[in-house]
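Visitor: the sequence and its predicted three-dimensional model are supplied below.
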Amino acid sequence: MAPDLARAIVSRHPQDGRRQWKIEDVEVHAPDAGEVLVKIIASGVCHTDLGCGSFPDGVGFPVPPYPRVLGHEGAGYVVNVGKKVTKVKPGDSVLLSFAFCGKCHNCEHGAPGYCAQFTPLNFCGNPKAFELPGSDKDRPAVGGSFFGQSSFSNLTRVQETSVVRMTDLVKNEADLKLFAPLGCGIQTGAGTVTEIGAARASDKVAIIGLGGVGLAAIMAARHRGCRTIIGIDRIDARLELAKSLGATHIINTSTVGDGLEKAVRDITEQSGSTITIDATGVVSLIQQGIEFTANQGKMILLGVAPMDAALQVALVPFMVTGKQLLGSMEGGVRPADYIPRMIQWHRQGNFPIDKLVKYYKVEEFEKAIHDMEEGITVKPILLW
């Protein structure tokens, strides 16, 4: 069967530290037995896409060689399915999330975001998922299956585990576009609060870094009725947005200087925050977060720090406080269960994700990235 022609944002080898992304024609073959062919109508842009499209081969994230197609917050419609696929059928509307093996201990008994095969399935994917058009039999392959999906293509082969059926949940195509980012960044922030943090009304929550992930955490803490919700960032617009989404207090790190711990303790009647979430990966902020976390509190890491970064933790003082240091991968959720919950919260008026997003035509992807990096837009969504 002849491959289908698609348009994709192809990420090529960076030059002088700059991303080399360009919309190109690619060929997509029929799905394998465990894959779904999806027509993408929208895809959120995540900082992980930007990082994975910026590193030279062999440096940073373990992704296939260039060229490759990224994108991992896709929404669209099923075109075709492999012979072993049972979750969806052609015509179904779907949201796309991360891939997992479904067989390891964590997939069966815990959260699939901690799958034993998470790195190869999501970051390495399939180095030959796409091909460049042409008559030459040896024409270059293009890597795909990024997070099981590579949704920066208007037609893509998706791992069945990455697919969440939306046919009975979305009302129209506008719904489907709005919900595109739920499969990664939004569920990561929200799930970190509700599932890993197990937040209760009595909790005092501090969230460091107010991008899409951190602001989703703010909304989830408000949904849980947490008594104190502290938003911490250096961008005034993000801090004000956090207040409108449920933050009871805000702290600007550019003005508080080294007094972050004191500021949090003053807000929390000296106890510190019972749940502290870092969405920055900035080691100095994480270190301070550990200090201002309350006794028996949880410090949860979900920002991506440098690979060789380390913390200084005095073991005995840490032990006697009863604090917990945890990592969050995809919020510790099962997307097929959690994404419908977030949609229900949104429709109840408790999870206003529409305040985070801005739509861009795919031809404007460079502007979308610029606006995201400059803090103008929290969560860009590319429309195909």
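Guide: Thanks, I have it. Numbering: from 1, shown residues only.

Visitor: going forward, measure contacts between C-alpha atoms and count neighbours the same way
Guide: Will do.

Visitor: would you agree residue 303 falls within a helix?
Guide: No - secondary structure of residue 303 (DSSP: H, G, I helix; E, B strand; the rest coil): coil, not part of a helix.

Visitor: residue contacts, it?
Guide: Listed by C-alpha atoms under 8 Å, 6 or more residues apart in numbering, the contact set of residue 303 reads 278, 279, 280, 281, 282.

Visitor: give me the most central residue, the protein.
Guide: Taking C-alpha atoms, centre = their mean, the centroid of the chain lies closest to residue 185, which sits 2.7 Å from it.

Visitor: next, the contact list for the closest residue to that residue other than its chain neighbours, please.
Guide: The shortest distance from residue 185 to any non-neighbouring residue, by C-alpha to C-alpha, 6 or more residues apart in numbering, is to residue 213 (5.2 Å). Residues near residue 213 by C-alpha under 8 Å, 6+ apart: 185, 186, 187, 188, 189, 190, 279.

Visitor: so the third one is in which element?
Guide: Here residue 187, judged by DSSP states H and E, is contained in helix 185-191.

Visitor: other SSEs contacting that helix?
Guide: helix 212-223, helix 335-347 (3 or more C-alpha pairs under 8 Å, 6 or more residues apart in numbering; DSSP states H and E).

Visitor: okay, pairing it with this:
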Amino acid sequence: MSSANMDEALAIVAHGPLSAGQWKLESVVPRAIKDDEVLVRVVASGVCLADVHFGDVAQEKIAQNPAIWYPRVLGHEGAGYVEQVGEAVRGVKVDDAVLLTFLSCGECYNCLDMHPAYCIHCFSCNFHGEPGVYAGRDGKDSAIGGAFFGQSSFASKALVKERSVVNISSANVTEQEMQILAPLGCGVQTGTGAFSRIADVRASDEVAVIGVGGVGQSAIMAAAMVGCKTIIAIDRMPSRLRLAKSLGATHTIDTSDPAMDLVAVVRKLTGGRGVHVSLDTTGVQTLARQSWDFVRVHGKVLQVGLAGPEATWDISMSDHMNSGKQIIGCVQGDSVPQEYILQLIDWFRHGKLPVDKLVSLYPVADYQRALDDMREGRATKPVLVWPTQKSEASSVSKI
């Protein structure tokens, strides 16, 4: 371990639930770097609902959940430049451009079989985090946590586990492009990978996506890139449906009418057959069940996200067996980020993956507005832009 790093940083610290106004933008000091870590100057951080889920739980409900605790820095879609590397790090060097992604152990059977998204230690690696990664500027609070998804990128300087780092220097991206590409590390690779890697959709396929936020829109783009015959976007927000149409959806369904029979509508659009592949990004039990109902016999049902721990599948064994349908849990698009993210950048560069249409940029001081806009559907994928080192000190003083 190297000597202590006393560089001051700016971070969004969750001292308690977001809804109680206990997230604060403040100065912190990162601890000394470990051998398997990289210190990254963060340029931009995508905002994902997982950050909200793990940072908006009331104190009285967290006693039995080791993944929920305060104070901590969240964030898991970072982009930036390497400032320092630990002694055991081999994949990056100082000044390399990097995107940040999920963490895997690298040693379990799934990691060794090139399926790190299904690491058997995925939950503890990504959600538990680590206390004491940051200290308050006054030195009084030395227990501020980090290492969320191995990165905690809601900070201008992030201590990142090497396995959460993707070296993109070979792609020669500009700093402005990195602001757009920050979400590739989670939301975009999850959505695109669902169709391109897990389901391996073809041009002759008919597909449907329930919930077209950042993950769902990314799946729409992947289906359009393949040229799927029918691409159905399903959501209750007209703004999201309009965006999905511009990204390649052939049909949109507005679910804001509670009397609408979603299964019947999808089947009508597909000549009564149903779709080959459905992707539910909401995790809402009733919607997930409907996605199973409107998938054709021998089709695939992909599920990503979770609306609550009580949600279950309520399908009889007889129906499941005779339908030949597959229910597939979808995590991070089953990607190997160090390879797949470079592919995503190439698609972006060639106009096949218009990620810029998803992204809305916000100065980090406006993080609350970004969260509100995402919740209300005014923004699909908010990205927080961090001040440069020269302007950072003045930015802190104004908060």
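Guide: Okay, I see it. Keep in mind that this is a model prediction, so the values were computed, not measured.

Visitor: can you redo the contacts of residue 213 of structure 1 as a markdown table with distance to residue 104 of structure 1?
Guide: As requested, the contacts of residue 213 of structure 1 are exported to a markdown table (distance: C-alpha to C-alpha, whole Å):
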| residue | distance to residue 104 of structure 1 |
| --- | --- |
| 185 | 24 |
| 186 | 25 |
| 187 | 22 |
| 188 | 21 |
| 189 | 24 |
| 190 | 25 |
| 279 | 28 |
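
Visitor: of the residues you listed, closest to residue 62 of structure 1?
Guide: residue 185 (19.6 Å; C-alpha to C-alpha).

Visitor: hang on, isn't that closest one packed against residue 46?
Guide: Yes - using C-alpha atoms under 8 Å, residue 185 of structure 1 is in contact with residue 46, at 6.9 Å.

Visitor: what about the helices in the stretch 51-200 of structure 1?
Guide: 105-109, 118-119, 173-178, 185-191 (DSSP state H, counting those that start in this stretch).

Visitor: trace residue 283 of structure 1 over to structure 2, please.
Guide: Using TM-score structural alignment, the equivalent of residue 283 of structure 1 in structure 2 is residue 285.

Visitor: just give the closest residue to its match, not the sequence neighbours.
Guide: Residue nearest to residue 285 of structure 2 in three dimensions, not counting chain neighbours: residue 311, with 5.6 Å by C-alpha to C-alpha, 6+ apart.

Visitor: aligned partner of the one you found in structure 1?
Guide: Match for residue 311 of structure 2 (TM-score structural alignment): residue 309.

Visitor: assign its match to helix, strand or coil.
Guide: Following three-state DSSP, we place residue 309 of structure 1 in the coil state.

Visitor: what about it, neighbour count?
Guide: By other C-alpha atoms under 10 Å, the residues close to residue 309 of structure 1 number 10.

Visitor: surely it and residue 283 touch.
Guide: Yes - Residue 309 of structure 1 is within contact range of residue 283, at 7.1 Å (criterion: C-alpha under 8 Å).

Visitor: all the helices of the stretch 201-350 of structure 2, residue numbers only.
Guide: Using DSSP H, counting those that start in this stretch, the helices found in the stretch 201-350 of structure 2 span residues 214-226, 238-247, 262-269, 285-294, 317-323, 337-349.

Visitor: ok, average deviation of the fourth one from structure 1?
Guide: To tie it back to what came earlier, the one meant is helix 285-294 of structure 2. With mean C-alpha distance after the TM-score superposition for structure 1, helix 285-294 of structure 2 departs from structure 1 by a mean of 0.8 Å once superposed.

Visitor: how far does that helix sit from the chain's center?
Guide: 23 Å (C-alpha atoms, centre = their mean, to the nearest Å).

Visitor: show me what it is packed against.
Guide: Judged by 3+ C-alpha pairs under 8 Å, 6+ apart, helix 285-294 of structure 2 is in contact with helix 262-269, strand 275-280, strand 295-303.

Visitor: can you give me the buried ones in the longest one?
Guide: Residues of strand 295-303 of structure 2 classed as buried: 295, 296, 297, 299, 300, 301, 302, 303 (neighbour count, 16 or more other C-alpha atoms under 10 Å).

Visitor: comparing the helix holding residue 187 of structure 1 with structure 2, how large is the average distance?
Guide: In the superposition against structure 2, helix 185-191 of structure 1 averages 0.5 Å from its aligned positions (mean C-alpha distance after the TM-score superposition for structure 1).

Visitor: circling back: got JSON lines for the helices of the stretch 201-350 of structure 2, with distance to residue 9 of structure 2 too?
Guide: Formatted as JSON lines, these follow (distance: least, C-alpha to C-alpha, whole Å):
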{"stretch": "helix 214-226", "distance to residue 9 of structure 2": "28"}
{"stretch": "helix 238-247", "distance to residue 9 of structure 2": "35"}
{"stretch": "helix 262-269", "distance to residue 9 of structure 2": "48"}
{"stretch": "helix 285-294", "distance to residue 9 of structure 2": "41"}
{"stretch": "helix 317-323", "distance to residue 9 of structure 2": "53"}
{"stretch": "helix 337-349", "distance to residue 9 of structure 2": "27"}
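
Visitor: any idea which of those helices gets closest to residue 145 of structure 2?
Guide: Among the helices of the stretch 201-350 of structure 2, helix 337-349 comes nearest to residue 145 of structure 2, with 24.5 Å by C-alpha to C-alpha.

Visitor: contact partners of the helix or strand just after the closest one?
Guide: Once helix 337-349 of structure 2 ends, the next helix or strand along the chain (criterion: DSSP H and E) is strand 359-363. Residues from elsewhere that reach strand 359-363 of structure 2 (C-alpha under 8 Å, 6+ apart): 179, 180, 370, 379, 380, 381, 382, 383, 384, 385, 386, 387.
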